[in-house]
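In: sharing a model prediction with you, sequence too.
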Amino acid sequence: MFEFDNFHISMAGLGLAVLVAYWLPRFVSGREPAASALLILLGFTTFLFFPEISVSLDPVEHPKYWEMAAEFCVIIGLFGTGLRIDRLVKREQWMPTARLLGIAMPLCIGALALFGWAVAGLTLAGALLLGAILAPTDPVLAGDVQVGPPSEGGEHPVRYTLTTEAGLNDGLAFPFVHLGILVATAGGLSLELAGEWLARDVIYRIIIGVISGTATGWLLGKLLFEWPRGNALAKTESGVIAFAGVLLAYGGTELIEGYGFIAAFVAGLTLRRSESGHEYHKRLHDFSESLEHALTAMLLVALGAALPVLWPHFTLAALAVAAALILVIRPASAWLSLAGTRFKGRQRAVVAFYGVRGIGSIYYLAYAGRHVDLANEYELWAIVACTIIVSTVVHGLTAGLAVEKVTDGADEDDLQTGLGRVEKAEMGG
């Protein structure tokens, strides 16, 4: 009489897991719930008794599904992150971000590669990929540490730095992913290959990503607010334009071999400069944020559902890599990179510690797994899954309170950097 179709079971289980994950925290906190860890846990427990569903979600056997789902999630998050940033301010404000990208991220990649090779027994290519996959922070799961929505303030230097870092380092980690794939494919790295990688995967693709994102953001600004002047698209008040803008920026850039992740963030950042005081920016941001949350919830539940497949590969080494990255490697690398900046004491510690890991790592590993045969692929997925779980627990439960503590009473800092609420009220004038 009853047909228990796996697709319908998946839909019901997904809906139940998301509802419970957002509902349960309300019993213990009045804050917006940090549901990420619960989404993974409930995905695991809900589908534990349906092994055929877990098998169908095997990321090693079906990397394309994971790649596409994570890809959508990340580009929407990056575009929304760009829209969040009200002001492009003086060089001093961007210096901590530049240091985190130029110093901390390469240090993380190198340290993780060495740790993965020495402790987890990974190959050289696998260890390099592990470093590139896990080094970037995540724009999707880091909402508690980012600046506020458009025109609503909250751009304290701590939040500003963490937001801009998350917006850019997903794209800037891609060259190292390509390097790992090159090493895995060629069995080593020659001077010729290194030169080709530097010219194509570092210089060309980054520059194209920036140019394409800037051009797309400028075009979107014109279409939304100026062309035609009397009946521009902003009058429709439809937030779906944000999704269209993401697809155009990302897809167009990838077609000409640029980094679409960089283009998605830069497009949002550039669009925010058009009619900066217009309330339509808030609608675009809210739509993209809602879409991002929905996709993220589904992806985290799916990760939990896939854990039974990955569980045999969870080892003490995987836990050691996750703990080392979150508790030692990222904090130490970022702390060192921030020497000489305006951040001192607790602010420097918070910026260094809250490098949230998540959806971007899923995308990178699925992308690598689809393009090359990896010797330690299940082990890599186990390490990434373990790292995301540890990050959602450690960062998810503490980030909101920790960042609030160091940004309370921040009016003086905000005024000094041109980011105070008074200025935001004057943006349209």
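Out: Received the coordinates, thanks. Numbering: from 1, shown residues only.
In: CA atoms for contacts and neighbours, from now on please.
Out: Noted.
In: for stretch 82-101, measure first residue to last.
Out: Distance between the two ends of stretch 82-101: 16 Å, counting by CA to CA, to the nearest Å.
In: what lies in contact with the helix or strand harbouring L219?
Out: Using DSSP states H and E, the element containing L219 is helix 205-225. Here helix 205-225 makes contact (CA atoms under 8 Å, 6 or more residues apart in numbering) with 172, 232-234, 245, 248-249, 252-253, 256-271, 274-275.
In: take this one as well and set it beside the first:
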Amino acid sequence: MMLEINIALLTIGGLVILLGLFSSLIKGRFFISDPIVALFVGILISSGGLDLVHLEHWGKPEAILEQSARLAIAIQVMGVALRLPKGYLFKHWQPLAILLGLVMPLMWLVSGLLVYLILGLPFWVSLLIGAIITPTDPVIATSVVTGTIAEQNLPARIRYTLSTESAANDGLGYAFVFLPILLLTKPPGEAIFHWLTKTLIWEVGVAVILGGVFGYIAGKLLLWSEAKKMLEKHSFLAYTVALSIFVLAAVKLLGSDGILAVFVSGVMFSMVVNGRDRAQEEQVQEAIDRFFTLYIFVILGLNLPWQQWLELGWSGLFLVGAILLLRRLPAVLALKNQISSIIKWTDALFMGWFGPIGVAAVFYANLSVQRVGLESIWVVSSLMICASILIHGLTAVPFTKFYGKTNEPIIFYEQS
């Protein structure tokens, strides 16, 4: 097992180095995103490739994927929170409210019904899979809205809206996922009562409060340390990574939603310390995000159910097309006039298309498999995850450049 772990560490470390050296070339010329490269590297060293690493030798694959994805999401949502302008959520709450309050439930229902109608799985299992693939992924979304190409072609209102939504709905996805889990594992009355009380109030509501408290205290302590000249400049970055991990673990130990709490803590922390004024830290934060998130796509590539995908046949391919086209785009187009950050049709098309499925779905899918015990959950979810990584990753650069060509240049540099 140690040999396999060292091979995996060598692979991940080498991957981060190579992408750091050639990422602009790979993304700009070949339109290949970092998550695609990481996924294919994982497939290459898996039992389906060079047969170098077997995830099951390390332990239970579902548990490894769940916890690995949980850590990656925490680091990424903290990074999103720190990159937002100070007070952004309070100034631009309206588009986020529509996207989370209306678009997200519609995405869940549409996704679940498509799984039910196309694959014929039991209704609540279908809605569980729909809930798993509902959250838009902050890791893949970040690869779409950050970097030179995005900054030169996308207005700030689009970039910030997509980033903020992807970070916030990862934590809120907890409520959508646990409703069908509870209905599949408990009597209906008990399940609904548990969901309304424990899930919504404690695991989601308290997560917001705890995240805010932890973020505020962490920010005030940092300012106090700086005022006393006890903080070295480079300590800020380690501080924010540590805050992500601390909040994730602490809130989970209290039985609440750690991912949502991490995002809220990041927003509150940034407000207290005015993190957007730290230009150098922002750049290095992106590098840290890359190091702490790319590994999950390698691990994902080690545990793909190829044979079960083939058994889905044409229904699986039909589901991929239907989900990618109907899960999000129609809802955003229908509500475009209510979303203040959408001004033109091109805004709605871009935001409607780029709702990638990724690390959040890996986390919720493996959590669900362990709670419900149905392998079909991972089979369908992993198919949608990999399809989204590939298709959204390949279309990110050309669609971004196309957006830039079809809009007035002045829009690219507007401030939010």
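Out: Sure, I can see it. Just so it is clear, the structure is predicted and the values come from calculations on it, not from any experiment.
In: what's the spacing between R327 of structure 2 and A396 of structure 2?
Out: To A396 of structure 2, R327 of structure 2 is 18 Å away according to CA to CA.
In: compare those two (neighbour count), which wins?
Out: Set R327 of structure 2 next to A396 and count neighbours by other CA atoms under 10 Å: R327 wins out with 28 against 25.
In: and that one, what pairs with it in structure 1?
Out: Matched across to structure 1, R327 of structure 2 falls on I329, judged by TM-score structural alignment.
In: residues in contact with that match?
Out: Counting by CA under 8 Å, 6+ apart, I329 of structure 1 makes contact with 108, 111-112.
In: helix/strand/coil for it?
Out: Counting by DSSP: H, G, I helix; E, B strand; the rest coil, the backbone at I329 of structure 1 sits in helix.
In: residues touching I118 of structure 2, list them.
Out: I118 of structure 2 touches 315, 318-319, counting by CA under 8 Å, 6+ apart.
In: at 7 Å what do you get?
Out: Listed by CA atoms under 7 Å, 6 or more residues apart in numbering, the contact partners of I118 of structure 2 are 315, 319.
In: mind listing what's buried along stretch 409-416 of structure 1?
Out: Residues of stretch 409-416 of structure 1 classed as buried by neighbour count (16 or more other CA atoms under 10 Å): D414.
In: E32 of structure 1: what secondary structure?
Out: coil.
In: mind checking how far it is from L24 of structure 1?
Out: Computed as CA to CA, the E32 of structure 1 to L24 of structure 1 distance reads 11 Å.
In: re the thing from before, next SSE downstream of the helix holding L219 of structure 1?
Out: The helix or strand immediately downstream of helix 205-225 of structure 1 is helix 240-255, counting by DSSP H and E.
In: in structure 2, point out the residues matching that following helix.
Out: Aligned by TM-score structural alignment, helix 240-255 of structure 1 falls on residues 238-253 of structure 2.
In: average offset between that stretch and structure 1?
Out: Compared with structure 1 after fitting, stretch 238-253 of structure 2 has a mean deviation of 1.5 Å; criterion: mean CA distance after the TM-score superposition for structure 1.
In: for that stretch, the distance to its chain's centre please.
Out: Mean-position distance between stretch 238-253 of structure 2 and its chain equals 17 Å (CA atoms, centre = their mean, to the nearest Å).
In: hmm, who's touching it?
Out: By CA under 7 Å, 6+ apart, stretch 238-253 of structure 2 touches 74-75, 78, 207, 257-259, 261-262.
In: returning to that earlier point: can you say which of the contacts of helix 205-225 of structure 1 are buried?
Out: The neighbour-count test (16+ other CA under 10 Å) applied to the contacts of helix 205-225 of structure 1 identifies 172, 233-234, 245, 248-249, 252-253, 257-271, 274-275 as buried.
In: before we move on, the earlier item: report the angle between the axes of the helix holding L219 of structure 1 and helix 240-255?
Out: Orientation of helix 205-225 of structure 1 against helix 240-255 (axes from the mean of the first three to the mean of the last three CA atoms, to 10 degrees) gives an angle of 150 degrees.
In: next, the buried residues of helix 205-225 of structure 1.
Out: Of all the residues in helix 205-225 of structure 1, those buried under the rule 16+ other CA under 10 Å are 205-206, 208-222, 224-225.
In: also stretch 147-163 of structure 1?
Out: 147-151, 153-163.
In: measure that stretch end to end?
Out: In stretch 147-163 of structure 1, first residue to last residue: 6 Å (CA to CA).
In: ok, now stretch 182-201 of structure 1?
Out: Start-to-end, stretch 182-201 of structure 1 (CA to CA) is 11 Å.
In: how far off centre is it?
Out: For stretch 182-201 of structure 1, the distance to the chain centre is 26 Å (CA atoms, centre = their mean).
In: next one: stretch 280-293 of structure 2
Out: Mean C-alpha position of stretch 280-293 of structure 2 versus that of the full chain (CA atoms, centre = their mean) differs by 16 Å.
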